[in-house]
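Engineer: Give me a 3D structure for the following:
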Amino acid sequence: MNTVIAKNEKYDFFSDKYLNINSCGKLFNTGYKILRKNGRSDYHLLYVKSGRCNAVFDGKEYTLTDGNFVLYYPYQTQEYSFDETGCTTLWIHFSGRASAEILSELNIKPGAYQSRLSDNGTAIFEELIREFHLKHYMHHSAENALLIYLLTLLSRHIHTVQDVSDIERVIMLMNISFDIPYNSEPYAKMCALSQSRFSHKFKEVTGEVPSRYFIKLKMEKARELLKFSNLSVSEIAERVGYDNALYFSRIFKKYIHLSPTEYRTKTK
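Structural biologist: Sure thing, here's the model as predicted:
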């Protein structure tokens, strides 16, 4: 395998702009290794769209496949290779006086990440590359916006644990089962958590304890039915899981600050 020792690269610099895309692109790579022993003066993100790349970080070798990536900070040794089967990568070198602050705020540390980034992240990356090369009007602003969004997606990806994706599944289920009484037990089992841990994790993700979140969902659905249907208050109460229309009306007023009848009169 040929080793390309990269040095004196044209776009290796640190910009004093807020953010700056020094260079970026999309390549199909086969049978060679890149080595920057002293790194570069900018940040480098290498993302594997398809195939396999072997990246070395802090002396440890990682095999990166579809959706994996490695991020090098300035002056860190950069070493990665592509075998003969080929690998398609998206890459970017960026700098700017806000770079360190943005990465710190997003809690993105240098390293190799082997869990898979979403297809949405790939699409954002490719749109950034298009903006950079097509140079449309205000392309710098578009590039910076896309870079910040891409880094945000990376941060979410890096720091989203299985608990959170399970909570998202619970939220989706709640949105289609608002007509039943709240019961934390099956939701906690879905997440393989105790009921108390499930409640804590749910609040971390949504800002609400699950029972209150579920009631608010019911009230939002009731508001829709009051505004856009001719169903009676009793029928709407039943649709959102309340056998007792008077109890439903009390809950509705507590959350919406109007009785169901007052709300319907005001919004019709």
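
Engineer: only C-alpha atoms for contact and neighbour calcs from this point on.
Structural biologist: Fine.

Engineer: hey, where'd the helices end up in the stretch 1-150 of the chain?
Structural biologist: 99-105, 119-134, 139-159 (DSSP state H, counting those that start in this stretch).

Engineer: can you redo those as CSV with distance to residue 25?
Structural biologist: Compiled in CSV, the helices of the stretch 1-150 of the chain are given as follows (distance: least, CA to CA, whole Å):
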stretch, distance to residue 25
helix 99-105, 19
helix 119-134, 6
helix 139-159, 13
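
Engineer: okay if I get those as a markdown table plus distance to residue 198 and mean neighbour count?
Structural biologist: Output for the helices of the stretch 1-150 of the chain, formatted as a markdown table (distance: least, CA to CA, whole Å; neighbours: other CA atoms under 10 Å):
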| stretch | distance to residue 198 | mean neighbour count |
| --- | --- | --- |
| helix 99-105 | 27 | 14 |
| helix 119-134 | 28 | 16 |
| helix 139-159 | 18 | 17 |
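
Engineer: The closest residue in space to residue 28 that isn't next to it in sequence: how many residues sit nearby?
Structural biologist: Nearest non-adjacent residue to residue 28, counting by CA to CA, 6 or more residues apart in numbering: residue 88, 4.3 Å away. Using other CA atoms under 10 Å, residue 88 is surrounded by 20 other residues.

Engineer: Sequence B follows; please return its structure for comparison with A:
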Amino acid sequence: MDNLLFSVFPNENFIDLGLYQFGWEHCRPSHSFGPAVRNHYVFHYVISGAGTLVAENQKGTAHTYRLEKGQGFMLLPGQITTYTADKEFPWEYTWLEFDGLRAKEAVEAAGLHLGHPVYDAGCEELRDSMANEMLYIVQHAEQTPFHLIGHLYLFLDCLTRSSVSAKPRKSGRIRDFYIKESLSYIEQNFQSQISVEDMAAACGLNRSYFGKIFRDTVGCPPQEFLMKYRMTKAAELLKQTTLSISDIGNAVGYPNQLHFSRAFKNIYGVSPREWRRQNKIISTK
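Structural biologist: A predicted model of the protein is given here:
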């Protein structure tokens, strides 16, 4: 189709920031998507035309926003949204779906949240650079994952610096130190039977306070992040080695193969064995 470009990112093993899908579309009049809920952050930038976004706020109340050329809108994880192209001047937009450890921080820095999902630019030059980074990713889907992730960082830099609702960075050095310490602890000990209490103790914090600052900064509870981190490592082993499912489970902290398979399927939607079948194993010879 001449009015649609769509790609799925080939690699999800990026912890800080990762791409999932991206594309461009010149919609038909009144073309609508939703109501739907996304698992990740999705940003749309309107290149031309117009349309409407209906999005729920923090209280679950739906609000309608009219958007035109030069504006954008962020769909947040778990938020119910519907967006519809204008019947006379249907919009043309490009979008990126992304997530990761630094995603929540970047989106909040741009001043975008459940109560304010619409992007307006305070600097046209940075806005245009942002749009160019988005289109570059869409038009160069064949490039390596590292290359595309680099342009995702450039996109987020332009987004946060150009947004008229951008928030000045708060001084959070102590909190950032605690999060860095906890992530380092997870990286070094994810193979063992560690708990949230262990993570908190490694930072010298009580469990309750540690859980709060971790969720506020990362966007999910520490136990959930630990499981996702382990499953990312498991996926790497499934793809790059010929180790048994049981051995891989042990290697990422799941001595019980049944518990490992359930956790893996919860993240990837299929069993470890099926995921390995769908993804080529790199030869170790």
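
Engineer: what's the TM-score for these two chains?
Structural biologist: Scored against TM-score structural alignment, normalised by the length of structure 1, the superposed chains reach a TM-score of 0.47; 150 aligned residues with a CA RMSD of 3.1 Å.

Engineer: The closest residue to residue 139 of structure 1 other than its chain neighbours and residue 145 of structure 1, how far apart?
Structural biologist: Once flanking residues are discounted, residue 139 of structure 1 sits nearest to residue 131: 5.9 Å by CA to CA, 6+ apart. Distance of residue 131 of structure 1 to residue 145 of structure 1, computed by CA to CA, to the nearest Å: 11 Å.

Engineer: And for residue 78 of structure 1?
Structural biologist: The gap separating residue 78 of structure 1 from residue 145 of structure 1 is 26 Å, by CA to CA.

Engineer: same thing with residue 266 of structure 1?
Structural biologist: Counting by CA to CA, the gap from residue 266 of structure 1 to residue 145 of structure 1 is 41 Å.

Engineer: so what's residue 32 of structure 2 up against?
Structural biologist: Neighbouring residues of residue 32 of structure 2 by CA atoms under 8 Å, 6 or more residues apart in numbering: 82-85.

Engineer: ok, of the residues you listed, which one's closest to residue 152 of structure 2?
Structural biologist: Nearest to residue 152 of structure 2 among these: residue 83, at 23.6 Å, using CA to CA.

Engineer: which stretch among the helices of the stretch 1-150 of structure 1 comes nearest residue 217 of structure 1?
Structural biologist: Closest approach to residue 217 of structure 1 among those (CA to CA): helix 139-159, 25.1 Å.

Engineer: Which of the residues in the strand or helix carrying residue 155 of structure 2 are classified as buried?
Structural biologist: Residue 155 of structure 2 belongs to helix 145-162 when assigned by DSSP states H and E. Residues 145, 148-149, 151-152, 155-162 are the ones in helix 145-162 of structure 2 that count as buried (16 or more other CA atoms under 10 Å).

Engineer: Over to stretch 249-256 of structure 1?
Structural biologist: Within stretch 249-256 of structure 1, the residues scored as buried using 16+ other CA under 10 Å are 249, 251-252.

Engineer: will you turn those into a markdown table that also has distance to residue 26 of structure 1?
Structural biologist: Output for the buried residues of stretch 249-256 of structure 1, formatted as a markdown table (distance: CA to CA, whole Å):
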| residue | distance to residue 26 of structure 1 |
| --- | --- |
| 249 | 58 |
| 251 | 56 |
| 252 | 54 |
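
Engineer: now, which of those sits nearest residue 141 of structure 1?
Structural biologist: Looking across those and measuring by CA to CA, the closest to residue 141 of structure 1 is residue 252, at 45.5 Å.
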